[in-house]
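Novice: After the sequence you'll find the predicted model.
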Amino acid sequence: MTNSQQPTPPPADKAYLARSVQRKLRDVSVSVDFERLSYIDAPRPEQRHWVTNRAVDELVEQLRHLDVTAPGYVGGASRREIDPGQWSGSTATYVDGELLIEDQQVMQDWEIPLMRRMAEVVAAGHGDVLEIGFGLGLSAGFIEDCGVNSHTIVELNAEVADVARAWAATRPESDIVIAEGSWQEQTHRLGLFDGVFWDAFPTSESEFDQYVLRDSTVAEAFFPFAAAHLRPGGVFTYYTNERDSLSRRHQRNLLRYFSSFGVELVSGLRPPDDCEYWWADSMCVVRAVK
């Protein structure tokens, strides 16, 4: 048989080389178009077909899930822009179970169940714990209630750091250190810990844009620092901003720095209708292991 007489590939093979993947449902249509046919250039076209279809199916499932769950959100309120001032010297206002800095809702007491469970996760080994962000002191109190060997708290805002020092003074039997400053400044001065807890608030519009809007999770920038300051087998937990599961991107970023992780839900959360930073009745708690 000459080259001109070679048979053409069967239709199934052509499907594997499709330039687009489409899903059309009753309420939504999704189309992914490949401008370059070699995009996701797997050794075999069947492999490319399988992984791209799986990715689109996951997107469709996520949209379906959001359609079901979004009506259950509280109304929430629009966040005001963070003034380009010096967060460390800004006034901290504590009122009605809420901490306000630069007109931002930094923490509210609806987080109590979440903070309690995160504290239990990070303090389970009863060792040395590093906590980033004091806020209302909710997690700090729960960590101490669990019984730990030592407790180091990094807090950027000067007035909140003063509140943290006053709180620590009421527990003279505990080994508590308050390190005033940003986590970016303080972590390289610190040693190793058995547990690391992160619940910091973005202190500028640029941080909000990067950490909240662009990163896979608000704590992503801190992952390498947490891993660097954990002893082998140590545990890291953090405020996730994830309602009921972790995205694949989030999981991949965790596994860059930690050997394993587990996820559980804290349900029954009740953020108020005017909450600016969370609207759902649950949030994921992560236990990442060094």
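Specialist: Looks like it arrived, so ask away.
Novice: going forward, measure contacts between C-alpha atoms and count neighbours the same way
Specialist: Fine.
Novice: any chance you could map the helices in the protein?
Specialist: Counting by DSSP state H, the chain has helices at residues 11-16, 45-69, 112-122, 138-146, 158-169, 183-186, 205-207, 223-228, 248-257.
Novice: The spatially closest residue to residue 234 that is not a sequence neighbour: neighbour count?
Specialist: Counting by CA to CA, 6 or more residues apart in numbering, residue 194 is the residue found nearest to residue 234 once chain neighbours are left out, at 4.5 Å. Neighbouring residues of residue 194 were enumerated by other CA atoms under 10 Å; the total is 26.
Novice: I'd guessed residue 194 sits against residue 121; true?
Specialist: No - checked against CA atoms under 8 Å, the pair residue 194 and residue 121 is beyond contact range at 11.2 Å.
Novice: Identify each buried residue in stretch 102-119, please.
Specialist: By neighbour count, with 16 or more other CA atoms under 10 Å as the criterion, the buried positions of stretch 102-119 are 102-111, 113-119.
Novice: then this one, side by side with the first:
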Amino acid sequence: MDVGDQLCEAAKNGDAGKVKALIESGADVSHFDGEGLTPLMHAAKHGHADVVKKLLEAGAPWNALSPSNLSAGDFAMDAGHQEAFDILLNAGIQAELVLGTIARKDNKIGDCNGDYLEDRVSFSEDKLMDAESKAVMMAWEKPLMEAHAKAVCSGGGHILNIGFGMGLVDTAIQQYAPASHTIVEAHPEVYERMIRTGWAEKDNVKIIFGRWQDVLPQLELYDGIFFDTYGEYYEDLREFHQYLPALLKPEGIYSFFNGLCGGNGLGEDDWQC
């Protein structure tokens, strides 16, 4: 058994001492064994929180994916290992905050999603892809988007959605026949497709083209708000939250989906209030 497989085995067994020794001897913490799992995935899957922490401190990739597209956080969550999951979640958040800060410093105009908005996108029956063939939205998200729509429309009235994508959540919102349905979309090709497919002709729909940061003066007060952008960071999400009191009625419902790590369940934040 090579040293990488030994590390996976030690992590699986929760042998913190052996894990530490193997790491100090130069074992690769990003090694994938014959099952396609990393040491971190094994430790998370079996709830060995102390080993999870040691591996992360040694630089183990928290967002690596198994052949079944599961991360260490997914394994911990599925097995009900809350302590291990919390450690991984915090590692993911910290990493995204650091990456977001670096991206902002590198981008002189401070527009973290500028590249995406300038990219060409492609639509197919079950997905929306960016220029690098990364999924912006996929059809499997439909049940989740329907649940979000049900939540934000539960009080009826006036609904705001920021980020159209494939239109999954907006199609679901329309089923509740809100008094008004405002959609903010910043990508020119997505916007053009909205117009082409008749969204601007719906009686209760108002489309506002532009980044939400730029069109805030055009927004009103809403009974339900859904937020789902692509190519933004936690800082942008927090910034939007600062405006919520001015946009959401006192008894209104707010929900968001922010896929900061596509294909990784741990990196997709999903929250309602």
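Specialist: Received, thanks. Just so you know, these numbers come straight off a predicted model, no measurement behind them.
Novice: Let me know which of the helices of structure 1 is the nearest to residue 93 of structure 1.
Specialist: Proximity of those to residue 93 of structure 1 was assessed by CA to CA; the nearest stretch is helix 158-169, lying at 9.0 Å.
Novice: when you align them, which residue in structure 1 goes with residue 241 of structure 2?
Specialist: Residue correspondence to structure 1 (TM-score structural alignment): residue 241 of structure 2 is matched to residue 223.
Novice: Give me the distance between its match and residue 240 of structure 1.
Specialist: Relative to residue 240 of structure 1, residue 223 of structure 1 is positioned 12 Å away (CA to CA, to the nearest Å).
Novice: cool, residue 193 of structure 1 as well?
Specialist: Taken as CA to CA, the spacing of residue 193 of structure 1 relative to residue 240 of structure 1 amounts to 21 Å.
Novice: more crowded one of those two?
Specialist: For residue 193 of structure 1 and residue 240, the more surrounded residue by other CA under 10 Å is residue 193, and the numbers stand at 23 against 19.
Novice: ok, now which ones touch the more buried one?
Specialist: Contacts here follow CA atoms under 8 Å, 6 or more residues apart in numbering; on that basis residue 193 of structure 1 touches 127, 128, 129, 130, 229, 230, 231, 234.
Novice: quick one: which of those residues is nearest to residue 188 of structure 1?
Specialist: Set against residue 188 of structure 1, the nearest of the contacts of residue 193 of structure 1 by CA to CA is residue 229 (8.7 Å).
Novice: neighbours around the closest residue to the closest one other than its chain neighbours, how many?
Specialist: Once its chain neighbours are removed from consideration, residue 229 of structure 1 has its nearest residue in residue 192; the separation is 4.6 Å (CA to CA, 6+ apart). A total of 17 residues lie near residue 192 of structure 1 under the criterion other CA under 10 Å.
Novice: Whatever residue of structure 2 lines up with residue 192 of structure 1 and residue 247 of structure 2, how far apart?
Specialist: Residue correspondence to structure 2 (TM-score structural alignment): residue 192 of structure 1 is matched to residue 221. For residue 221 of structure 2, the distance to residue 247 of structure 2 equals 5 Å [CA to CA].
Novice: Which neighbours do those two have in common?
Specialist: Common contacts of residue 221 of structure 2 and residue 247 (CA under 8 Å, 6+ apart): none found.
Novice: neighbours around the counterpart of residue 129 of structure 1 in structure 2, how many?
Specialist: Aligned against structure 2 by TM-score structural alignment, residue 129 of structure 1 finds its counterpart in residue 159. Residue 159 of structure 2 sits with 30 neighbouring residues when counted by other CA under 10 Å.
Novice: from what I can see residue 159 of structure 2 touches residue 177, true?
Specialist: No - in this structure residue 159 of structure 2 lies outside contact range of residue 177 using CA under 8 Å: 10.0 Å.
Novice: shared neighbours of residue 194 and residue 121 of structure 1, anything?
Specialist: Taking CA under 8 Å, 6+ apart as the contact rule, residue 194 of structure 1 and residue 121 both touch residue 235.
Novice: For the residue mapped onto residue 156 of structure 1 from structure 2, give me its contacts.
Specialist: Using TM-score structural alignment, the equivalent of residue 156 of structure 1 in structure 2 is residue 186. Contacts here follow CA under 8 Å, 6+ apart; on that basis residue 186 of structure 2 touches 117, 163, 209, 210, 211, 212.
Novice: The last one maps to what in structure 1?
Specialist: Spelled out, it's residue 212 of structure 2. With TM-score structural alignment as the criterion, residue 212 of structure 2 matches residue 183.
Novice: so how many other residues sit close to the residue lying closest to the match of residue 241 of structure 2 once chain neighbours are set aside?
Specialist: Using CA to CA, 6+ apart and skipping residues adjacent in sequence, the residue nearest residue 223 of structure 1 is residue 257, 6.8 Å away. Residue 257 of structure 1: 17 surrounding residues under other CA under 10 Å.
Novice: just checking, residue 257 of structure 1 touches residue 227?
Specialist: Yes - with contacts counted by CA under 8 Å, residue 257 of structure 1 reaches residue 227, the gap being 6.1 Å.
Novice: tell me the contacts of residue 120 of structure 1?
Specialist: Shown in contact with residue 120 of structure 1 (CA under 8 Å, 6+ apart): 142, 143, 146.
Novice: rerun that using 6 Å as the cut-off
Specialist: By CA atoms under 6 Å, 6 or more residues apart in numbering, the contact set of residue 120 of structure 1 is empty.
Novice: same thing with residue 31 of structure 1?
Specialist: By CA under 6 Å, 6+ apart, the residues touching residue 31 of structure 1 are 21, 22.
Novice: ok, and the closest non-adjacent residue to residue 141 of structure 2?
Specialist: Leaving aside its chain neighbours, residue 141 of structure 2 sits nearest to residue 168 (8.0 Å; criterion: CA to CA, 6+ apart).
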